[in-house]
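*Asks:* this is a predicted model, with the sequence first.
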Amino acid sequence: MTSTPVQNTAVTADDGVRLWASRSGRGTSGTTPLMLCHGGPGLWDMSEDVAGMFDDRATVVRWDQRGCGRSEPCAGPWTTDCFVADLDAVRRHFALERPVLLGHSWGASLALSYTLAHPEHVAALVYVSGTGIGPDTDWHGAFEENFLARLGEDPQRLARWRELPGESRERAVLQWSAEFVDRDRAIEHAERMADPWFPINFPCNKALNAEAKQTAGTSALYAACQALDVPVLIVDGAQDTRPRSAVDSLERALPRVRRVTLPAAGHLPWVEDPYGFRDAVMTAAQ
């Protein structure tokens, strides 16, 4: 939990959709603010603990992407360009000129897209647990195998996951439990992700994943990353079910990149190695 006052507010996107956002921390005029982009797509911000790691040093802003979580229900549009515009609306609302932008999982892809579109408004990009810029075939098959193997360490959990409907909170908790290396605490960690619980936005998920498959691996994306003049920190959990080799494509393309791999962490590295994660991110925020 954050140790400083939290300001929750509504941000109006360019097309009038209202987005939930939150600001916390002890930022001053001499510190670089931090903006967080949650994963999904179709989920909501679960990074209160991440904000709490840095609120003694910086202003921290987090938000729920459109149509998700505490943001206003809407019918889209579900495009990366629209989400980039929403992120810029949040940045402008809080008058953040050049924050450090930290994206997790699909949010890492969104943060990268924003940085490519608006490099003048990003002091540094922290790319956490993403899947790189290569084609989906580079990693998705291995991810599915790793996921089933980890969840299948408890056959009852795997069987229960398979029988539950996709919109079930219990199914999500079981699925998210595979993200953690510590199997004894995996359900506990996943329950924390699901509290509070909101409906998963499946149309958003489907549309943005389909768009990502079309753009990943393209020469235009590689060229844009090769020309990016913004420092990037890649943070991996070595035990992520998504193969970390997928991120090599991004690391090779970027001219100003550093990479930190936390050996005992999974897809949410701040949960299983909070000190290593904080130390890594603090180097990007300096």
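*Replies:* Yes, it's here.

*Asks:* from now on I want contacts and neighbour counts done on CA atoms only, so please keep to that.
*Replies:* Fine.

*Asks:* show me where the stretch 1-150 of the chain has its strands.
*Replies:* Under the criterion DSSP state E, counting those that start in this stretch, the stretch 1-150 of the chain carries strands at the ranges 7-12, 18-25, 34-37, 59-63, 100-104, 124-128.

*Asks:* pipe those strands into JSON lines and attach mean neighbour count and distance to residue 44 per row.
*Replies:* Formatted as JSON lines, these follow (neighbours: other CA atoms under 10 Å; distance: least, CA to CA, whole Å):
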{"stretch": "strand 7-12", "mean neighbour count": "16", "distance to residue 44": "15"}
{"stretch": "strand 18-25", "mean neighbour count": "22", "distance to residue 44": "10"}
{"stretch": "strand 34-37", "mean neighbour count": "27", "distance to residue 44": "9"}
{"stretch": "strand 59-63", "mean neighbour count": "26", "distance to residue 44": "8"}
{"stretch": "strand 100-104", "mean neighbour count": "25", "distance to residue 44": "12"}
{"stretch": "strand 124-128", "mean neighbour count": "28", "distance to residue 44": "16"}
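
*Asks:* output the ones you listed in a markdown table; the columns should cover distance to residue 110.
*Replies:* What follows is those, written out as a markdown table (distance: least, CA to CA, whole Å):
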| stretch | distance to residue 110 |
| --- | --- |
| strand 7-12 | 18 |
| strand 18-25 | 16 |
| strand 34-37 | 7 |
| strand 59-63 | 13 |
| strand 100-104 | 7 |
| strand 124-128 | 10 |
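
*Asks:* residue 230 falls within a strand, correct?
*Replies:* No - counting by DSSP: H, G, I helix; E, B strand; the rest coil, residue 230 falls outside a strand, being coil.

*Asks:* ok, second structure coming up, stack it against the first:
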Amino acid sequence: MYQEQILQINGVRLWTAVQGTGLPMVLCHGGPGGYDYLSSVADMVSDLCQVVRYDQRGSGRSQPIGPYDVSTFVDDLEGLRKHFNFERWIVGGHSWGAGLALAYAVRFPARTVAVLHIAGTGIDDRWHDEYRENRLNALIESEREEYQRLRTQREDAKGAKGERILDRLRTLSRKTDVFDPNCVDNLPSFDEYPISNAANEMVGADWKRYTTDSKFQQSVYNLPMHVLFLHGACDPRPGHFIETLASKLFYGTFVSIPESGHYFWVEKPDEVKAALRQFVVDYVINDTV
């Protein structure tokens, strides 16, 4: 089964794709402001799960209508669940989408059977400084100098010039998201649709407020369902924050994928597939602890 459609959800038209049969699952792409690129991940479990993918509001094939904040994005997810008439579902996401999955599980624990936190950044805002350092160290000297120069120019750049600077910064960052440089060309390209910088900036700022809220942090620690934290061992986004977060959850499981970066299913598809399927079978289908 595979079906793409545009749905009217929570006052906005959202592009969706559904594939597979079995337990309901949703996968949230990263960004914010990007669009879906998780078909390969969905393929890994589509014989076990009915997987929903979608472009978040303001992104890709979905309608560019705000507001752009975490609460609205959670409402959109819940609207999708209701549309598909799923009583409960596995909520997963990659990068920023992993944070969105956590926010949904906190607000709707009774509707969340499990969470997949795939290469996310967790809820400790200190990760970003270390990430910047790791990213710079992964670039060659000329690229490092260019990156730092563009970061400075971006502060005052407006309009088309600012967009060009952001595009170049993203291109340089992509090079640091792999362990094997030969895999860079296999990463999601984001060439088909423009990145929504408005959604990126506004949702990103709102997510930072979430991650510095002690009540939200405690709610994540108290999640009553199993949470799988998958992280690439060579992702410049530091994995030790994620491992620490997993250890604070009663039902948290941390799995590091060796010799891989941010899009680890591109570099280590067999290992990622095995980890995802084992989690779904052990902690959802068999409901073991």
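*Replies:* Looks like it arrived, so ask away. In this text the structure is predicted, and so the values were computed from the model without any measurement.

*Asks:* the closest residue to residue 74 of the first structure other than its chain neighbours and residue 101 of the first structure: what is the separation?
*Replies:* Computed as CA to CA, 6 or more residues apart in numbering, the closest residue to residue 74 of the first structure that is not its neighbour in sequence is residue 67, at 5.1 Å. To residue 101 of the first structure, residue 67 of the first structure is 21 Å away according to CA to CA, to the nearest Å.

*Asks:* so which of the strands of the stretch 1-150 of the first structure gets nearest residue 186 of the first structure?
*Replies:* strand 100-104 (18.7 Å; CA to CA).

*Asks:* pretty sure residue 223 of the second structure contacts residue 246?
*Replies:* No - the criterion here is CA atoms under 8 Å, and residue 223 of the second structure misses it with residue 246 at 11.1 Å.

*Asks:* matching residues in the second structure for stretch 263-281 of the first structure?
*Replies:* Aligned by TM-score structural alignment, stretch 263-281 of the first structure falls on residues 258-276 of the second structure.

*Asks:* stretch 101-121 of the second structure corresponds to what range in the first structure?
*Replies:* By TM-score structural alignment, stretch 101-121 of the second structure lines up with residues 111-131 in the first structure.

*Asks:* what distance separates the opening and closing residues of the matching stretch?
*Replies:* End to end - CA to CA - stretch 111-131 of the first structure spans 13 Å.

*Asks:* contacting residues for the residue nearest to residue 74 of the first structure?
*Replies:* Taking CA atoms under 8 Å, 6 or more residues apart in numbering, we find residue 67 of the first structure in contact with 42, 73, 74, 75, 76, 201, 204.

*Asks:* aligned partner of it in the second structure?
*Replies:* Per TM-score structural alignment, the equivalent position to residue 67 of the first structure in the second structure is residue 58.

*Asks:* still on that earlier bit, could you see which of the contacts of residue 67 of the first structure carry over to the second structure?
*Replies:* With the contact criterion set to both residues aligned by TM-score structural alignment, their matches' CA atoms under 8 Å, these that also touch in the second structure are 42, 73, 74, 76, 201, 204.

*Asks:* list only those of the contacts of residue 67 of the first structure flagged as buried.
*Replies:* 42, 201, 204 (16 or more other CA atoms under 10 Å).

*Asks:* any idea how far residue 195 of the first structure is from the closest residue to the second one other than its chain neighbours?
*Replies:* So the one you mean is residue 201 of the first structure. Sequence neighbours aside, residue 42 is the residue nearest to residue 201 of the first structure in space, at 4.4 Å (criterion: CA to CA, 6+ apart). As judged by CA to CA, residue 42 of the first structure and residue 195 of the first structure stand 16 Å apart.

*Asks:* same deal with residue 94 of the first structure?
*Replies:* 26 Å.

*Asks:* higher neighbour count, the two?
*Replies:* Ranked by neighbour count (other CA atoms under 10 Å), residue 94 of the first structure and residue 195 place residue 94 first, with 13 against 10.

*Asks:* the more buried one -> the second structure?
*Replies:* Mapped onto the second structure by TM-score structural alignment, residue 94 of the first structure lines up with residue 84.

*Asks:* what packs against the helix or strand hosting residue 188 of the first structure?
*Replies:* Taking DSSP states H and E as the definition, one finds residue 188 of the first structure inside helix 186-193. Using 3 or more CA pairs under 8 Å, 6 or more residues apart in numbering; DSSP states H and E, the elements in contact with helix 186-193 of the first structure are helix 169-177.

*Asks:* for the helix it packs on, buried residues please.
*Replies:* Under 16+ other CA under 10 Å, the buried positions of helix 169-177 of the first structure are 169, 170, 171, 172, 173, 174, 175, 176, 177.

*Asks:* do stretch 244-253 of the second structure as well
*Replies:* 245, 246, 249, 251, 252, 253.

*Asks:* test my guess that the fourth one contacts residue 227.
*Replies:* Yes - if you go by CA under 8 Å, residue 251 of the second structure and residue 227 touch, sitting 6.2 Å apart.
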